[in-house]
Structures are given as structure tokens and as C-alpha cells.
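Visitor: no letters, just coordinates:
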């Protein structure tokens, strides 16, 4: 069932790392009913190696492209072997240090944009779920000790908006120990300069301090807490979506952020022997309800987990998945949501999705 591959993938994502899962499908007559083989290639391995296991150079290059662009790659060989390369990016985490008047709208905007948000403040009246209902976690702890409770890694976007100079320093000293996707600190130019000079005197390098966006946010003339929060979250989005944003590169290129259905991956990583089919959106064209990478599980009884968009089209895929569970193997199917089909189903979509349906049960 490729359980180890899914466990390995989840371990990478939990560590804040990117990875590519390669699915190898064999159309040989005697292999059609077998479940596809899966290999997880870590970001580090792609960075330092020039070949991966038994995969040829073209597959290796396509795996690199998948990771760099965030787009699924699909290679059909001249023989009967087909490779699907799915990039996986960890969920972005927004860590807000300080629970004051700017943090409140910032947490709301971050959660609405798909970030898993954690808020930290040392005051119980500011660090509570009633004040931050949209946050995944609210921690009441000192800024010196809170980092032992956090998972700060390369998928973390850290925003320092504390109430004072001393707390800013405490937070920045801690954050600079980690590799993060983004660091931003609020404050006037004079206050920021003072903080950086003090840290330089403590032995922090100019290179480390250059990674800190301070004063924080895009320069849009923001005045109110809501406006300042918008300027901050807009800058964070730039770091998430654009390569080169971290270096201020004007020619930064856009990165696709693939869909991630964690509940589906966790179910696949359990190693349970009950038969189920995995449905994966592998390509899209036009307006569709889910992007490439979206997944759904289908059990023989018709029970499902996850979704590829709902509607009659999903119902058709569920029937096909149950057939594949009976016969084994995998199949690629096109879902047409254009024209009359979309109109009949009352959908605003008007695109086409290709989905891979594969059996997870051993035949």
C-alpha cells in the first residue's frame, strides 16, 4: 500500500520541508492490476544528488521542476512506464509574536488566506482564544521561553509585533537561530536601527539581519491597525508565492502552491489494510473547483474522505474508483465541466480536470 512512502512524506512536511512523490505506473499486461509504486524524493536529495535510485535523468529533471515550480509533472515513456511527479509543500505557518491591536486583524487575514496561525503573548488578557478565534494555537508565555513550544522551521513566517523594544530584541534573538521563510519586525526606522545595532554588537552578522523585514510590511502608507495588517500579510504573501522575493528581486517568478489534503495523507500513512482507492487531480484547464494535487479517498462501500470538487462529476469518479478497487491497477480519466455539462449541474466552473484513480489494495 506504499504506507512507508506516505509516512516519509508526512515526516518531511512536518519538518517544514518540501518533497516530491513519484508514482510509477506500469501498463504491461501482467502488471496492470498491481498498485503503482511510489518513491518520495526529499528536497535535500534533489539539491545534492544528480540521480535518484533507478530513475533516469529526465525523471530526475522533471522532479526538480516539480519542486521548483509547484506544478505536477507527468512523463509517459516510450515503453509502458508512466511517471507522475507530485510536489508537496508544507502548510505555511504564520507565527505572530505579540497579541496587540495589529495582531488581531493580522491573525484573521492570515487564517483566511490558508495559514496555520499561532499567536504568542505573555499577558493572559491578550493571549486567549476569545480574542483570537481564528488562530490554530494561542500561547500565553514569555517571549524568552515560548520558542520551546513552537515548531519554527522553513515553512514558518514570523511576525514580531510586540509592545516594546525589549520584547522585540528577545524575539529577534531567538528567531535568528532558525531558518524561516520570512521574518518581519514592526517599529520606526529609528527603533529598528537601534535594535540592529545592538544585535550587531552582540555578534549577529549583517547577513542575518538583512533577512529581517524592518520596518515590516509593504510601503502603502498604512495608518490604521487593519491597514498595517494588510501591508504585513501582503509582504508575507510575496515571500510565499514568489521566488526571489526574499532577496528583493524585481524579476521574481510566481510559484504555484499545490493543494495539500493532510487528512487524506494521514489516512494513507496509517498502514491499515482496508482496500481503498486514491483519486488525485493531476491537471486542470480553465475554471475548476480544485487545483492539481487535490485528493480524495474512496472505500468499496462508497465512503469518501476529501473531495475533488463535489457534484455529479465527483459521483461518477466514485463509481469508477469502486470499479478499480474490484479490478486493481489505475486509470486516468478526464472530467469535462465545460458547456452544457456545467450548466446542467448548476456549476460556475467551466474547465477540465484530469484525475488519476489508483487502487491502494494489494491484488
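Guide: That came in fine, so what should we check first? Keep in mind the model is a prediction, meaning the values are calculated, not measured. Numbers count the residues shown, from 1 in each chain.
Visitor: going forward, measure contacts and count neighbours with C-alpha atoms only.
Guide: Will do.
Visitor: helices of this structure, start to end?
Guide: 3-14, 43-48, 57-69, 103-112, 165-175, 189-201, 206-210, 225-241, 262-268, 311-327, 339-345 (DSSP state H).
Visitor: and these: which comes nearest residue 118?
Guide: When the helices of the chain are ranked by distance to residue 118, counting by C-alpha to C-alpha, first place goes to helix 103-112 at 8.2 Å.
Visitor: for that closest one, packing partners?
Guide: Packing partners of helix 103-112 (3 or more C-alpha pairs under 8 Å, 6 or more residues apart in numbering; DSSP states H and E): strand 93-97, strand 116-121, helix 225-241.
Visitor: elements contacting the last one?
Guide: To tie it back to what came earlier, the one meant is helix 225-241. Using 3+ C-alpha pairs under 8 Å, 6+ apart as the contact criterion, the neighbours of helix 225-241 among helices and strands are helix 103-112.
Visitor: quick one: the helix it packs on to chain centroid distance?
Guide: Taking C-alpha atoms, centre = their mean, to the nearest Å, one finds helix 103-112 lying 18 Å from the centre of the chain it belongs to.
Visitor: go through that helix and flag the buried ones.
Guide: Within helix 103-112, the residues scored as buried using 16 or more other C-alpha atoms under 10 Å are 103, 104, 105, 106, 107, 108, 109, 110, 111.
Visitor: any chance of the residues you listed in TSV, plus distance to residue 219?
Guide: TSV is the format used below for these (distance: C-alpha to C-alpha, whole Å):
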residue	distance to residue 219
103	18
104	20
105	18
106	16
107	20
108	21
109	18
110	19
111	23
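Visitor: dropping in the other structure now:
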């Protein structure tokens, strides 16, 4: 069974998706499963294997879904003695379960291959991200123009979800030409489960883009997913400085950071 579990983890990561591995790491007394028992929880809530069924399993599944969002590993401890005090069972044993989110290497798709996009690709690559560049201008979307990218998608923004999988480990960074481009294509990206969607530009530009998308019927809830203006406030000016500002926000969101100075 464990061989099947590990094979499924590999398949899930290869597809660019995340999964949570739940492992019984200790049990005493009369417990439903012994140490080493494993269960997988997928992003859609489906599962493979079991850590005991019943109320305990329901609690573990809920914790697993939370861990996907927080990217934090935790150890759950349950005593199954007295339901009146909140124990999830009466068999008399105890169990400890390690809940561990397993995620593929993060991937950024930079939409807009100009000066900022090129600097962003270089920095993202250095930081360990898989890097893709998309631009409807073929001259900006090739290895000669952007040697740091691993993939290229020379298509209009609205067609991007049709040519590549955008998963919960994908970070979409729009370094585009202006609101007109964003209004034409951003709606399709908001239908994807991307971990992060950011749009470069001023507050006024985003207000214009937001208004145009609302007129198209895009919901406020979807628009609230967007990080714009994109990046942390560094008073950045050069493409390289702007890239640092953008990736700083991506790392902050990915690691649940605050962006606050650590100086006391």
C-alpha cells in the first residue's frame, strides 16, 4: 500500500498539483491504525488510504486542507477515551498523526516579456522557481530574448489557460503593457486555481482595469484575488529593483510572511 501511496505522490507532483501526506507516527492501546499507516488528501478533498476512519479521519482531513493553505506541517494528537470531554472515539487508545503538505516546485508565469519581465525571470530562476514567459509578441517570447525562462507561450493572455496547466503552485505575474491588455485577458486567469495573481502598475491603472473587468461581469470576489499594484514598497526604479520588489511579495505570500522590517 505504501508503494502505491508514494507512486501517487510522484504522479501528483509531476502534474503540478499538491497533496497532503498523513502518517500515523505513534499509537498506544486500542487504536484504529498502527504507526506507519498513511493516507493522502488531495486538493479536491479526495483521499487515498485511511488513518482509521470515523471522527478522527474527519478531523485529520480538515487539518490537511488547512495545511495546504498554510504550507505548514503539524503533529495531531488524539486520545480516544471519553467523548464527553471531546475525544474522537471510545476505543481507549491514543494516536499521533503527522500531517505534511507535499507541493511541487513553485512555478511563475511571467506575462509580458519586456525589460521588467526579463529581470523578473532571472531573479525567479535564481530563487528556485520554474519559469515560464508568455507574450503575444513573439519577439519577446523566445530563448534569445529571455534566456532565463524554461518555457514560452506566445499567445494572447486569455488563451494561456488553454495551452498550459495553471495549478495551485503557479504564480501569475503580469508585467504587461497596460490596462487594455489586462482587461482583455485577465478574466480567464481568474478562473484558474493559481496561488497568486499580481498585476504591475499604479493604483490608477488597476482601478481602470478593475472597472473594465467589472463591466465584463467578472465578480468582485475574483478581482479581490489580484495583488495590484504588484510588489512591496521599495521605491524601486530599475527593472532589477522592480523584480526584487515583486518577488519579495511572492515569497512573503508563499511563506505567510508579513513584509515588516525585522529591525527591532
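Guide: Yep, that arrived. What you are looking at is a predicted structure, and each value in this text was computed from that prediction instead of being measured.
Visitor: picking that back up, possible to save the helices of structure 1 as JSON lines with distance to residue 90 of structure 1?
Guide: Output for the helices of structure 1, formatted as JSON lines (distance: least, C-alpha to C-alpha, whole Å):
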{"stretch": "helix 3-14", "distance to residue 90 of structure 1": "5"}
{"stretch": "helix 43-48", "distance to residue 90 of structure 1": "12"}
{"stretch": "helix 57-69", "distance to residue 90 of structure 1": "12"}
{"stretch": "helix 103-112", "distance to residue 90 of structure 1": "15"}
{"stretch": "helix 165-175", "distance to residue 90 of structure 1": "19"}
{"stretch": "helix 189-201", "distance to residue 90 of structure 1": "31"}
{"stretch": "helix 206-210", "distance to residue 90 of structure 1": "24"}
{"stretch": "helix 225-241", "distance to residue 90 of structure 1": "11"}
{"stretch": "helix 262-268", "distance to residue 90 of structure 1": "10"}
{"stretch": "helix 311-327", "distance to residue 90 of structure 1": "26"}
{"stretch": "helix 339-345", "distance to residue 90 of structure 1": "33"}
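Visitor: which residue of structure 1 is paired with residue 121 of structure 2 in the alignment?
Guide: Residue 121 of structure 2 maps onto residue 107 in structure 1, with residues paired by TM-score structural alignment.
Visitor: ok, residue 40 of structure 2 touching residue 18?
Guide: No. Contact criterion C-alpha atoms under 8 Å: residue 40 of structure 2 and residue 18 do not qualify, at 10.4 Å.
Visitor: more neighbours: which of the two?
Guide: Legend: neighbour count by other C-alpha atoms under 10 Å for residue 40 of structure 2 and residue 18, higher for residue 40 (27 against 22).
Visitor: now that one: how far from residue 100 of structure 2?
Guide: Residue 40 of structure 2 sits 10 Å away from residue 100 of structure 2, taking C-alpha to C-alpha, to the nearest Å as the criterion.
Visitor: which residues are in contact with each of these two?
Guide: With contacts taken as C-alpha atoms under 8 Å, 6 or more residues apart in numbering, the residues that reach both residue 40 of structure 2 and residue 100 are 20, 21, 22.
Visitor: which of those lies closest to residue 6 of structure 2?
Guide: Proximity to residue 6 of structure 2 was ranked across those by C-alpha to C-alpha; first place goes to residue 21, at 9.5 Å.
Visitor: distance check, that closest one against residue 195 of structure 2.
Guide: 20 Å.
Visitor: with neighbour numbers in mind, choose between the two.
Guide: Neighbours were counted for residue 21 of structure 2 and for residue 195 using other C-alpha under 10 Å; residue 21 has more, 23 against 20.
Visitor: translate that one into the numbering of structure 1.
Guide: Across the alignment, which pairs residues by TM-score structural alignment, residue 21 of structure 2 is matched by residue 20 of structure 1.
Visitor: residue 155 of structure 2 too?
Guide: Aligned by TM-score structural alignment, residue 155 of structure 2 pairs with residue 141 of structure 1.
Visitor: distance of its match from residue 282 of structure 1?
Guide: For residue 141 of structure 1, the distance to residue 282 of structure 1 (C-alpha to C-alpha) stands at 44 Å.
Visitor: the closest residue in space to the match of residue 155 of structure 2 that isn't next to it in sequence: neighbour count?
Guide: Spatial nearest neighbour of residue 141 of structure 1, excluding adjacent residues (C-alpha to C-alpha, 6 or more residues apart in numbering): residue 122 at 4.7 Å. Neighbouring residues of residue 122 of structure 1 were enumerated by other C-alpha under 10 Å; the total is 19.
Visitor: do the same with the one 3 residues further on
Guide: Applying other C-alpha under 10 Å, we find 11 residues neighbouring residue 125 of structure 1.
Visitor: contacts only, for whatever residue of structure 2 lines up with it.
Guide: Alignment note (TM-score structural alignment): residue 125 of structure 1 maps to residue 139 of structure 2. Contact partners of residue 139 of structure 2, counting by C-alpha under 8 Å, 6+ apart, are residue 145.
Visitor: nearest to residue 129 of structure 1, out of the helices of structure 1?
Guide: For residue 129 of structure 1, the closest of the helices of structure 1 is helix 103-112, at 11.3 Å, according to C-alpha to C-alpha.
Visitor: the closest one vs structure 2, average distance?
Guide: Taking mean C-alpha distance after the TM-score superposition for structure 1, the mean distance separating helix 103-112 of structure 1 from the aligned residues in structure 2 is 1.1 Å.
Visitor: list of residues touching that helix?
Guide: Helix 103-112 of structure 1 is touched from outside by 94, 96, 116-117, 119, 131-132, 134-135, 161, 225-226, 229-230, 232-233, with contacts defined as C-alpha under 8 Å, 6+ apart.
Visitor: in PyMOL, select just the buried ones from those residues.
Guide: Filtering the contacts of helix 103-112 of structure 1 down to the buried ones (16+ other C-alpha under 10 Å) takes a single PyMOL command:
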select buried, resi 94+96+116+117+119+132+134+135+161+225+226+229+230+232+233
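Visitor: quick one: which of the contacts of helix 103-112 of structure 1 is nearest residue 323 of structure 1?
Guide: When those are compared for distance to residue 323 of structure 1 (C-alpha to C-alpha), residue 116 wins out at 37.3 Å.
Visitor: alignment lookup: that closest one to structure 2.
Guide: Per TM-score structural alignment, residue 116 of structure 1 is aligned with residue 130.
Visitor: its match and residue 64 of structure 2, how far apart?
Guide: From residue 130 of structure 2 over to residue 64 of structure 2 (counting by C-alpha to C-alpha), the distance is 26 Å.
Visitor: could you do residue 226 of structure 2 as well?
Guide: The spacing between residue 226 of structure 2 and residue 64 of structure 2, counted by C-alpha to C-alpha, is 26 Å.
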